[in-house]
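Peer 1: Structural data only, the sequence is not supplied:
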């Protein structure tokens, strides 16, 4: 079927799959059209300020109380929630090679592997960084995450995500956000899929304030796409899995839970094409802080300090004069989980592969490897365009704890620290510095 999308970040949308299914002038009429039930899905407290208040009205075949019956506990030992402490995990900088997709039949949910956790799922602060490895569709299986919204970053294979509010097709170089509490299932359009997920326990993602940048630049609201209403009328045995409080439960029902015929509101899944990001940079010397690469941010209680940010490092021109152009060496209060979607990352051209990951935790030093330093220090500073590259970062103010799976997996590069071995002392006090 051809897909259409609504556009605009956090707008109030309305969409119906059948004419007249959406009530006009009221949210909860005495009787809904087509024998539908009215139901509100709230993503914030009722009294949240207008600028952050999120809710959608759904008009569905059955109220969702018919979808969530008796729950049975379910074990998913490789999907961890914070706090999850692996006592034997060493302290340091980490990098992983791409993890292969399993040969055994594995769905999107079954292939979830947690790499780091931060904060606490019960206090609704922090995040977890996962990878997904999949080779099978979720045909009659559905999932609901009550713990946090899920930010998907595909690296390999297109995903067809069928949600309560409609369908999103998401490809590598696009991202998708699935709101907390939204039921969905995932089909694989290319047979296999691999990618990254940020499970955000805190306030939902929004656009960063642009400040002096002004009204344009970075991610523009019009480029975010939302699904139009689409429903499944399937009266066959189905299974719903729920993640709640860091634990997993399952229930069986006799029909699809994706039975929303119409909806309106601003609490909905969406996708964004990273190639539409309008990169900002210096055209004189030095370069601004990497916060200029922020696509989405989830705030904390401290102004200007995120619970979690999504930043990307896309193709871009570099023209700054007398400037070391890759990221500088630094330590900061944020903990940085990084992945690579395609190409090379300019600060780590060796050993950091698409599908791979790295972790540089708060106040631990990091920066370009020896090769990157020497290349950038001696390069001719003509205008240069970085092409065929897309790296990203999940950055949080909280320490990211490595899971046992990640700490013990064969993909962990045990010699990663050696990439800085060649950064020897170059100081010579007899040479006068530049004027």
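Peer 2: Yep, it's here. Values in this document were obtained by computation on a predicted structure and should not be read as measured data.
Peer 1: Please make it C-alpha for all contacts and neighbour counts, starting now.
Peer 2: Will do.
Peer 1: ok, which stretches of the stretch 101-250 of the chain are strands?
Peer 2: 112-120, 125-134, 141-145, 149-156, 159-163, 166-170, 174-178, 184-188, 193-200, 224-227, 238-244, 247-253 (DSSP state E, counting those that start in this stretch).
Peer 1: doesn't residue 117 make contact with residue 405?
Peer 2: No - assessed by CA atoms under 8 Å, residue 405 is found out of contact with residue 117, at 12.0 Å.
Peer 1: hmm, back to that, residue 270: which of the strands of the stretch 101-250 of the chain is closest?
Peer 2: When these are compared by CA to CA, strand 224-227 sits nearest residue 270, at 4.5 Å.
Peer 1: Comparison target below:
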């Protein structure tokens, strides 16, 4: 395996070539009449040609064979990957799932693509507006198989097991507490090292970007220099038995055969590439006086809608930090929101629900569905001595938040058999503390 190397920066223009072929990148133009080493030039566009320069995304790939070199696509069976939001009736209740089961390889081999299970979403890829939330559970590497998503971007959040992601741009090793983004149209393959599980946020019609900082100033949250992109790496490999390319197109899966590996890019340059980020590098902004700051201060990446300040999807984390707010109920407040909130737990214990919300599980609080700390958390936090304390130590939870009203799939509600039907009971012990004769202390 080639040594893994990275270049840093978010949204920048990069150049990269495999050191085995120095000079593979052309000088002075993108598409010379004859490329060095007999390569083909191919542009991958992630935006309309006429987008403003600040939002225009494209990369030039210099490859042994162009990606068009394959046999026709044909539909393939997809078990639990869907964008059909009308399989079951709407579900307005608070939902929580126990950790999703990973099959043993001796019982059923399942690679990353086969292990994609859609749990909820909204919109649809044909109109280029919407999102989907998937769980991946797998135990087998993709062998002579690649995948690309014509519908949108994948933000991948590993929870158990590391992923070696081979892309047209190079390799990325992504471990739990890291994330990666594979943008629309990029070929990739996933190698795993045992039973593996995680979460995927898919967005149609927008790319992820860093949130605006506003009054925070120039520094804070996720810093651009901490995002890493792969260095060019290629394989010139014939596959006599056939290499399978899977395309996700309009929510359906299709397969095409070709006789060589698609990971044959010798050099590339541009600003449209896969990238990864270590969540430990997030610089937390928090309240230091009183009250509980809105969770938007923990936004790592956002996919903006056409409405200013409103996201198709935000990726938000709740990392280890100090809690110092005075005169404040410090856990998350009781809340009804005009956004959908899907939460997952990578590791540790979430402060507002230490029982039941487990690593590898999830919860969904839909638009205007009330939620908040369980009864035990409320009682403890109401009586706690307010001194500086570490919050979420050795814990990492996250939220996919969306302005869209997400529907839950049949798999999420019924087939997966991981739905915690007793979730609502965590609020039943909440007590009445109302006293109409209450007077402030000292009066």
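Peer 2: The structure has been received and is ready for your questions. Because the structure is a prediction, the values reported are computed rather than measured.
Peer 1: one step back: would you format the strands of the stretch 101-250 of the first structure as a markdown table with mean neighbour count and distance to residue 278 of the first structure included?
Peer 2: Putting the strands of the stretch 101-250 of the first structure into a markdown table (neighbours: other CA atoms under 10 Å; distance: least, CA to CA, whole Å) gives the following:
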| stretch | mean neighbour count | distance to residue 278 of the first structure |
| --- | --- | --- |
| strand 112-120 | 24 | 30 |
| strand 125-134 | 26 | 26 |
| strand 141-145 | 21 | 32 |
| strand 149-156 | 24 | 18 |
| strand 159-163 | 22 | 25 |
| strand 166-170 | 23 | 20 |
| strand 174-178 | 21 | 15 |
| strand 184-188 | 22 | 30 |
| strand 193-200 | 26 | 22 |
| strand 224-227 | 22 | 14 |
| strand 238-244 | 20 | 36 |
| strand 247-253 | 18 | 39 |
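Peer 1: Now render those strands as a markdown table, adding distance to residue 34 of the first structure.
Peer 2: Output for the strands of the stretch 101-250 of the first structure, formatted as a markdown table (distance: least, CA to CA, whole Å):
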| stretch | distance to residue 34 of the first structure |
| --- | --- |
| strand 112-120 | 38 |
| strand 125-134 | 38 |
| strand 141-145 | 25 |
| strand 149-156 | 31 |
| strand 159-163 | 21 |
| strand 166-170 | 19 |
| strand 174-178 | 28 |
| strand 184-188 | 23 |
| strand 193-200 | 36 |
| strand 224-227 | 22 |
| strand 238-244 | 24 |
| strand 247-253 | 22 |
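Peer 1: Residue 301 of the first structure is nearest to which of those?
Peer 2: Residue 301 of the first structure lies closest, by CA to CA, to one member of these: strand 125-134, at 9.8 Å.
Peer 1: okay, that closest one sits on what stretch of the second structure?
Peer 2: Aligned using TM-score structural alignment, strand 125-134 of the first structure spans residues 129-138 in the second structure.
Peer 1: again, but for stretch 341-355 of the first structure
Peer 2: Stretch 341-355 of the first structure corresponds to residues 346-360 in the second structure, going by TM-score structural alignment.
Peer 1: buried set for that stretch?
Peer 2: For stretch 346-360 of the second structure, a neighbour-count test (16 or more other CA atoms under 10 Å) marks 346-353, 356-360 as buried.
Peer 1: residue range for the longest helix anywhere in the first structure in the second structure?
Peer 2: Ordering each helix of the first structure by length in residues (DSSP state H) puts helix 370-378 first. Matched against the second structure by TM-score structural alignment, helix 370-378 of the first structure falls on residues 375-383.
Peer 1: do stretch 411-426 of the first structure as well
Peer 2: So stretch 411-426 of the first structure sits over residues 418-433 in the second structure, by TM-score structural alignment.
Peer 1: And the matching stretch, end to end?
Peer 2: Criterion CA to CA, to the nearest Å; first-to-last residue distance in stretch 418-433 of the second structure is 35 Å.
Peer 1: which of the residues in it are buried?
Peer 2: Result for stretch 418-433 of the second structure [16+ other CA under 10 Å]: buried residues 418-420, 423, 426.
Peer 1: got those residues as JSON lines, with distance to residue 157 of the second structure and secondary structure columns?
Peer 2: Supplementary listing: these in JSON lines, determined by distance: CA to CA, whole Å; DSSP: H, G, I helix; E, B strand; the rest coil:
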{"residue": "418", "distance to residue 157 of the second structure": "19", "secondary structure": "coil"}
{"residue": "419", "distance to residue 157 of the second structure": "21", "secondary structure": "strand"}
{"residue": "420", "distance to residue 157 of the second structure": "22", "secondary structure": "coil"}
{"residue": "423", "distance to residue 157 of the second structure": "24", "secondary structure": "helix"}
{"residue": "426", "distance to residue 157 of the second structure": "27", "secondary structure": "helix"}
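Peer 1: Out of those residues, give me the two with the largest separation.
Peer 2: Maximum distance among these (CA to CA): 17.2 Å, for 418 and 426.
Peer 1: Residue 423 of the second structure touches residue 94, doesn't it?
Peer 2: Yes - counting by CA under 8 Å, residue 423 of the second structure touches residue 94, with 7.4 Å between them.
Peer 1: The longest helix of the first structure vs the second structure, average offset?
Peer 2: Taken over the aligned residues, the distance from helix 370-378 of the first structure to the second structure averages 0.9 Å (mean CA distance after the TM-score superposition for the first structure).
Peer 1: what does that helix rub up against?
Peer 2: Residues from elsewhere that reach helix 370-378 of the first structure, judged by CA atoms under 8 Å, 6 or more residues apart in numbering: 324-326, 346-349, 419-423.
Peer 1: got it, and stretch 294-307 of the first structure?
Peer 2: Here stretch 294-307 of the first structure makes contact (CA under 8 Å, 6+ apart) with 125-127, 200, 202-208, 218-219, 277, 308-312, 396-398.
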